[in-house]
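[1] sequence? don't have it. structure:
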């Protein structure tokens, strides 16, 4: 019998990241039907696939397989972005929804708008 919590989590993590089953199955180098079977709890992925999914979503095996999905786990990103971890203590930074919204708006803004934001923040910090 397949792991029902894993199946629920696979679907929720995929949707939270905005991935389609087709896009994710291409990334994993499997058929869309094979991936669909994992989300429908018809089959469990092998250990190698589970490791790749944990790396993609930046979660532990326990978080993916056992724990119920938690929206805060999807704040992690890869690529050109930096993880929100403070280097000296290795603590994660938890963001409020308004902070996430601000970051997303910043990313979508023009370079001129970003420059104005930096100028505003620099002047605000200088006055403290």
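    In hand now; what should we look at? Note that the structure is predicted; figures quoted are calculated from it, not measured. Numbers count the residues shown, from 1 in each chain.

[2] from here on, contacts and neighbour counts on C-alpha atoms
    Fine.

[3] State the distance from residue 60 to residue 120.
    39 Å (C-alpha to C-alpha, to the nearest Å).

[4] what about the longest helix in the chain?
    Criterion DSSP state H: the longest helix present in the chain is helix 111-126.

[5] The structure to be compared is supplied as follows:
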């Protein structure tokens, strides 16, 4: 998925999303929830509290 597509789906600008990816800006909790929902992962995974373990 392109950055613009993700930004549109989570209702932020492409520049804001780019800054999240580059660790130049931290998203608000509501944005983190939208990202987690979009990728169907937990908030713990999004914030690095657990390692990604793909299903076998």
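    Right, received. Where do you want to start? What you see is a predicted model; the values in this text were computed from it and never measured.

[6] Could you quantify their similarity as a TM-score?
    The TM-score (TM-score structural alignment, normalised by the length of structure 2) is 0.83; 55 aligned residues with a C-alpha RMSD of 1.5 Å.

[7] sorry, back to before: in structure 2, point out the residues matching the longest helix of structure 1.
    Mapped onto structure 2 using TM-score structural alignment, helix 111-126 of structure 1 covers no residues at all.

[8] so how far is that helix off the chain centroid?
    Relative to the centre of its chain, helix 111-126 of structure 1 is centred 28 Å away, using C-alpha atoms, centre = their mean, to the nearest Å.

[9] contact partners of it?
    Applying C-alpha atoms under 8 Å, 6 or more residues apart in numbering, the contact partners of helix 111-126 of structure 1 are residue 106.

[10] quick one: buried residues of that helix?
    Using 16 or more other C-alpha atoms under 10 Å as the test for burial, helix 111-126 of structure 1 gives no buried residues.

[11] Over to stretch 26-39 of structure 2?
    Buried residues in stretch 26-39 of structure 2, defined by neighbour count with 16+ other C-alpha under 10 Å: 27, 32, 33, 34, 35, 36.

[12] do you know how far whichever residue in structure 1 pairs up with residue 26 of structure 2 is from residue 26 of structure 1?
    If you follow residue 26 of structure 2 across to structure 1 using TM-score structural alignment, you land on residue 44. In this view, residue 44 of structure 1 and residue 26 of structure 1 are 18 Å apart by C-alpha to C-alpha.

[13] do the same with residue 106 of structure 1
    Using C-alpha to C-alpha, residue 106 of structure 1 is found at 30 Å from residue 26 of structure 1.

[14] Residue 102 of structure 1 too?
    Computed with C-alpha to C-alpha, the distance linking residue 102 of structure 1 and residue 26 of structure 1 is 32 Å.

[15] same question, residue 56 of structure 1
    According to C-alpha to C-alpha, residue 56 of structure 1 stands 13 Å off from residue 26 of structure 1.
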